[in-house]
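Novice: Sequence first, predicted model second:
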Amino acid sequence: MLVAAAVCPCPPLLVPEVAAGAAPEMDAVRAACTDALGVLAAARPDRLVVVGPGSGADAGLEAYPQGARGSFRGFGVDLAVSLGPDRAQGEQTGPQLPYGLAVGAWLLGRTGWADAPVEGIGVGEALPAGRCAAVGRDVAARAGRVALLVLGDASACRTLKAPGYLDERAAPFDAEVGRALGAADVAALAALDVALARELKVSGRAPWQVLAGAAEGTDLAGALLYEDAPYGVGYVTATWS
């Protein structure tokens, strides 16, 4: 049963070593993410499932066990992370965490997560809404108290200098996402336009729809902790509890 969820953005710039001189500009986002993880810990889950963008635009579903490793070397920083406590010995033989889940692993490490076992799910950008919801229902149906850390960014088209340039559809899309996440509006998240989200370079659409499936039939209340678009990319932090 789903007992709590935290929704956080997952830009590598969230990691101070990656952001370098721009690190202070992300302090408010980091603080909101820390608060969101505090809500997860307070829920005392039996298991935490970290859901984020997959390793490629056309990836399907990717499973990552506790201790799966990732790094930010691709961003010029020699910083390694693991998904929850890493009890493995020697070199990792499985796949590396995609960047979004690596950011999630960094957030968990930063807050010293040790409240419950952790696993990760990477969700491909093209995965249909119905399939995302089914994944969420399967996760929520597991025994015990389940919490989700859901990672993803809103549109990357909010300004002329944004990664996706300026698109007038981006701000209204992000506003609806922020409203839905802040209100724990399952129906609104489930109805997000897959094609439009892809055009606006929204990395969070599929993970958010996994959350919507997991929350079906629950009575969770939402709280919006942060919403802004630094660097022209929409970042939203929210909690459901």
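Specialist: It's in.

Novice: switch to C-alpha atoms for all contacts and neighbour counts from now on
Specialist: Will do.

Novice: can you tell me which residue is nearest the centre of this structure?
Specialist: Residue closest to the average C-alpha location in the chain (Cα atoms, centre = their mean): L151, at 0.4 Å.

Novice: so who does that residue touch?
Specialist: 7-10, 50-53, 100-101, 104, 204, 207 (Cα atoms under 8 Å, 6 or more residues apart in numbering).

Novice: For those, which single residue is the most surrounded?
Specialist: Greatest neighbour count in the contacts of L151, by other Cα atoms under 10 Å, goes to G52: 36 neighbours.

Novice: Okay, one more to line up with it:
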Amino acid sequence: MLVAAAVCPCPPLLVPEVAAGAAPELDAARAACTDALGVLAAARPDRLVVVGPAAESEHGAYPEGARGSFRGFGVELDVRLGRAGDAAGAPGARRLPPSLAVAAWLLRRTGWSDAPIEGLGVRETLATERCVAAGKEIAARAGRVALLVMGDGSACRTLKAPGYLDERAAPFDAQAARALAAADVAALEALDAGAAQELMVSGRAPWQVLAGAAEGAGLSGALLFEDAPYGVGYLVAAWS
């Protein structure tokens, strides 16, 4: 059963070494993520599942100890999802997608040691019903399950945004923010997958996995951070 969830953005720029001189611009987002992870720890879960957007080749499960890296962003920084594991270190083991690497960095930064961890990369195009089904399966894995859900809002909030300015972007992000603030499962499931893809929303599928996991859990929500630096919507929320 799901007992708590934290929702965080997943830009590699969240990692100060990647952001370099621009790191202070996301200090407030980092602080909110720390607070959200504190809610997870306070829930005393039996298992933590980290869910984030992934490319087609990165879709699927990642064991505890799976490794990731920010070397592709010009920084010699490696991370690991929780404690070391034999399977994760085996030859040919898959590397964490960027979203889960950012999650691994957040967990290391906050000193997570409260429960075993596993990761799940989900395709950004995964249909809503499949996201919801995946969430329900996750919630059934242990008596007390916590979720760390990674994902960004639209990347079309300004003229300089990665996807340029789209007038639908701000209303879409506001809809997602209201749903996350209220722990509104139905509203999250109602997010339009087609519009999300057009607006370059990486968080839609992970948020809908959260919706599936939270069905019937009776959690309450709080929105801890909402902003659109660089023209990309970043949201931080905590459910408990």
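Specialist: Nice, I can see it. All of these numbers come straight from a predicted model, not from anything done at the bench.

Novice: picking up where we left off before, what about the contacts of L151 of the first structure, which are in helices?
Specialist: Within these, residues falling in helices by DSSP state H are G100, L101, G104, P207.

Novice: Could you export the residues you listed to JSON lines, including columns for distance to V15 of the first structure?
Specialist: Formatted as JSON lines, these follow (distance: Cα to Cα, whole Å):
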{"residue": "G100", "distance to V15 of the first structure": "11"}
{"residue": "L101", "distance to V15 of the first structure": "13"}
{"residue": "G104", "distance to V15 of the first structure": "10"}
{"residue": "P207", "distance to V15 of the first structure": "21"}
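
Novice: can you name the two of those residues that are farthest apart?
Specialist: Greatest spatial distance among those (Cα to Cα): G104 and P207, at 12.7 Å.

Novice: Name the residues of stretch 32-42 of the first structure that come out as buried.
Specialist: A32, C33, T34, D35, A36, L37, V39, L40, A41 (16 or more other Cα atoms under 10 Å).

Novice: Span of stretch 160-177 of the first structure from start to end?
Specialist: 21 Å (Cα to Cα, to the nearest Å).

Novice: ugh, wrong one, I meant stretch 162-172 of the second structure
Specialist: Termini of stretch 162-172 of the second structure sit 16 Å apart (Cα to Cα).

Novice: That stretch: which residues count as buried?
Specialist: Per 16+ other Cα under 10 Å, stretch 162-172 of the second structure contains these buried residues: P162, G163, L165, D166, A169, A170, F172.

Novice: what's the answer for stretch 61-81 of the first structure, then?
Specialist: Using 16+ other Cα under 10 Å as the test for burial, stretch 61-81 of the first structure gives L61, E62, Y64, P65, Q66, G67, A68, R69, G70, S71, F72, V81.

Novice: any idea how far A4 of the second structure is from V145 of the second structure?
Specialist: 7 Å.

Novice: same deal with R109 of the second structure?
Specialist: 19 Å.

Novice: neighbour-wise, which of the two wins?
Specialist: The neighbour comparison of R109 of the second structure against A4 (other Cα under 10 Å) goes to A4, with 28 against 11.
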